[in-house]
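A.B. asks: The sequence and its predicted three-dimensional model are supplied below.
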Amino acid sequence: MSLKKSIVVILLILLIDQISKIYIKTHFALHESLEVFSWFKIYFIENDGMAWGTKISDFVSFVDDRSAKVALTLFRIVAIFGIGYWLYDATSRRRPVILIWAIALIFAGALGNIIDSVFYGVWFDDSVSQVAAFLPESGGYDSLLHGKVVDMLYFPLFEIDLPEAFPFYGGKRFNFFEPVFNIADMAISTGFLLLIVFNKKAFPKSH
């Protein structure tokens, strides 16, 4: 798989990711949902932290959320250059196709969420109790590097009441699958899954 084909894959994923996010941002208010099937909903939330809404300040209490947000975004930008070089090296050395696919998916997903984090605070106004406008005359809801990642894919496949004897969560309502995510998250997860499942094909041992 050549570098050019990899770039086409990346651009297609980015296009789908950003179109879906911009559509949700300009057609849904925050926490508004639309049931597509009983097990699948479009549910608009925004994530200003790491995976599943985690924040750096949850682990490092002396760092305020805004500073942590900038640090996380800058780290992601540095990381994307590293992933980009990895992709370039893999295509140049004609590494296995499964490895190149995985890297391209991870790169596209990471870049998709970086765009949100860097630009969405400037591109959109707030979504709280209203549908946001794109490039509003009054300005965005925050400054550069302080954008929030748009998530909307929600799969509540089933809910059960756990028995009292169940460790830690006994007597509570369990919802599977709880996290809300986006196309970029799917690309990243798929890329890592390919590396795990097809590890031997992606990283063949040289004899």
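C.D. replies: Everything's here; your move.
A.B. asks: switch to C-alpha atoms for all contacts and neighbour counts from now on
C.D. replies: Will do.
A.B. asks: Identify the residues contacting the residue positioned nearest the centre of the chain.
C.D. replies: In the chain, the residue lying closest to the centroid (CA atoms, centre = their mean) is Asp185, at 3.4 Å. By CA atoms under 8 Å, 6 or more residues apart in numbering, the contact set of Asp185 is Gly109, Ala110, Asn113.
A.B. asks: Let me know how buried the second one is, in neighbour terms.
C.D. replies: So the one you mean is Ala110. If you count neighbours by other CA atoms under 10 Å, Ala110 ends up with 21.
A.B. asks: Quick check: it touching Ile188?
C.D. replies: Yes: applying CA atoms under 8 Å, one finds Ala110 in contact with Ile188, separated by 6.8 Å.
A.B. asks: just to revisit the earlier point, distance of the residue nearest to the centre of the chain from Ser67?
C.D. replies: Going from Asp185 to Ser67 by CA to CA, to the nearest Å gives 23 Å.
A.B. asks: In this protein, where's the longest strand?
C.D. replies: strand 40-47 (DSSP state E).
A.B. asks: Excluding chain neighbours, what is closest to Ser189?
C.D. replies: Ile106 (7.6 Å; CA to CA, 6 or more residues apart in numbering).
A.B. asks: any idea which helix or strand carries the one you found?
C.D. replies: In this structure, Ile106 sits in helix 97-123 according to DSSP states H and E.
A.B. asks: quick one on the thing from earlier: which residues does the longest strand of the chain contact?
C.D. replies: Contacts for strand 40-47 (CA under 8 Å, 6+ apart): 24-25, 28-36, 53, 148-157, 180.
A.B. asks: okay, pairing it with this:
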Amino acid sequence: MSLKKPILIIILILLVDQISKIYVKTHFSLGDGVKVFDWFQFLFVENEGMAWGAKIPGEYGKLILTTFRLFAIVGIAYWLWDSVRKGGSKVLIVAIALIFAGAFGNIIDSVFYGLIFNDSHHQVASMFPPEGGYGTLFHGKVVDMLYFPLWKGYLPEWIPFWGGKFFTFFDPVFNIADMSISTGVGLLIAFNKRAFPKKKTEEEE
């Protein structure tokens, strides 16, 4: 596979990801949502840190996280280029392209959104507001909006630790970039042998 196809995948995912984020950011205030089905909603939240809302504590935690993401994206880009150069399998190349696109999409939020949007608390944010953004370079928040509460209810009492408690499956709110990363990782796990075929030894040949 040539490099053109994975680049096309990356561009398409980035476009869908950023268009959806910009739309939500400029049409919803934080916490607003639209119920599409009982099991699917658009719910605007912002993620200041890593997956599942985890954060690196301290004054420079966000800066450290964003810097790490930038180094990671360079490594993923090299992995993609090297896999194409070495004639890697289509599954591997597509998976890396999906992971790269998702990681890059969230990096755009982390690096630039603090500069180009104002705050979304109790208001709909404006893009490029004259008074400036809500943060500085490298201190943006990742926009999430896809929410799939597939089941809500109280768990049976016999379940250890969580029995009798109210539980939602699936609770995290995520975005297109997160979906892209998860799909890429899922492909590597599900089609591991096709993604990383073993080279035949001389005896096997």
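C.D. replies: Cool, got the structure. Since this is a predicted model, take the numbers as computed values, not measurements.
A.B. asks: that older thread, from the contacts of strand 40-47 of structure 1, which ones fall inside helices?
C.D. replies: Counted as lying in helices by DSSP state H, out of those, are Ile24, Lys25.
A.B. asks: in structure 1, which spans are strands?
C.D. replies: 33-37, 40-47, 149-154, 158-161, 173-176, 180-181.
A.B. asks: Can you provide the mean distance from the first one to its aligned counterpart in structure 2?
C.D. replies: To tie it back to what came earlier, the one meant is strand 33-37 of structure 1. Once fitted to structure 2, strand 33-37 of structure 1 is off its aligned match by 0.7 Å on average (mean CA distance after the TM-score superposition for structure 1).
A.B. asks: now do the third one
C.D. replies: Here strand 149-154 of structure 1 is compared with structure 2 after superposition; its mean distance to the aligned residues, by mean CA distance after the TM-score superposition for structure 1, is 0.1 Å.
A.B. asks: same thing with the last one?
C.D. replies: Once the two structures are superposed, the average separation between strand 180-181 of structure 1 and the matching residues of structure 2 is 0.2 Å (mean CA distance after the TM-score superposition for structure 1).
A.B. asks: Return the member of the contacts of Asp185 of structure 1 nearest to Lys5 of structure 1.
C.D. replies: Gly109 (16.4 Å; CA to CA).
A.B. asks: Tell me how many other residues crowd that closest one.
C.D. replies: Gly109 of structure 1 has 26 nearby residues by other CA under 10 Å.
A.B. asks: what's the counterpart of the residue nearest to the centre of structure 1 in structure 2?
C.D. replies: Aligned counterpart of Asp185 of structure 1 in structure 2: Asp178 (TM-score structural alignment).
A.B. asks: can you tell me how far its match sits from Leu98 of structure 2?
C.D. replies: 10 Å.
A.B. asks: Repeat that for Ile56 of structure 2.
C.D. replies: Distance of Ile56 of structure 2 to Leu98 of structure 2, computed by CA to CA: 26 Å.
A.B. asks: who's more crowded, the two?
C.D. replies: Taking other CA under 10 Å, Ile56 of structure 2 and Leu98 do not tie; Leu98 has more neighbours (28 against 14).
A.B. asks: Show the contacting residues for the aligned residue in structure 1 for the more buried one.
C.D. replies: Alignment note: Leu98 of structure 2 maps to Leu105 in structure 1; criterion TM-score structural alignment. Contact partners of Leu105 of structure 1, counting by CA under 8 Å, 6+ apart, are Val9, Ile10, Ile13, Ala187, Ile188, Thr190, Gly191.
A.B. asks: Kindly reformat those as CSV containing distance to Phe81 of structure 1 and neighbour count.
C.D. replies: Putting the contacts of Leu105 of structure 1 into CSV (distance: CA to CA, whole Å; neighbours: other CA atoms under 10 Å) gives the following:
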residue, distance to Phe81 of structure 1, neighbour count
Val9, 17, 16
Ile10, 14, 22
Ile13, 18, 21
Ala187, 17, 25
Ile188, 15, 21
Thr190, 20, 17
Gly191, 17, 23
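A.B. asks: quick one: which of those sit in helices?
C.D. replies: Counting by DSSP H, those contribute Val9, Ile10, Ile13, Ala187, Ile188, Thr190, Gly191 to helices.
A.B. asks: which non-adjacent residue is nearest the first one?
C.D. replies: Spatial nearest neighbour of Val9 of structure 1, chain neighbours left out: Ala104 (7.1 Å); criterion: CA to CA, 6+ apart.
A.B. asks: same question, Ile116 of structure 2
C.D. replies: The shortest distance from Ile116 of structure 2 to any residue other than its chain neighbours is 4.7 Å, reached at Phe128 (CA to CA, 6+ apart).
A.B. asks: Find the nearest non-adjacent residue to Val173 of structure 2, please.
C.D. replies: Computed as CA to CA, 6+ apart, the closest residue to Val173 of structure 2 that is not its neighbour in sequence is Tyr147, at 4.8 Å.
A.B. asks: Now which residue in structure 1 aligns to the one you found?
C.D. replies: By TM-score structural alignment, Tyr147 of structure 2 lines up with Tyr154.
A.B. asks: And its match, how far from Met186 of structure 1?
C.D. replies: Distance from Tyr154 of structure 1 to Met186 of structure 1, by CA to CA: 12 Å.
A.B. asks: Fine by me, we can end here.
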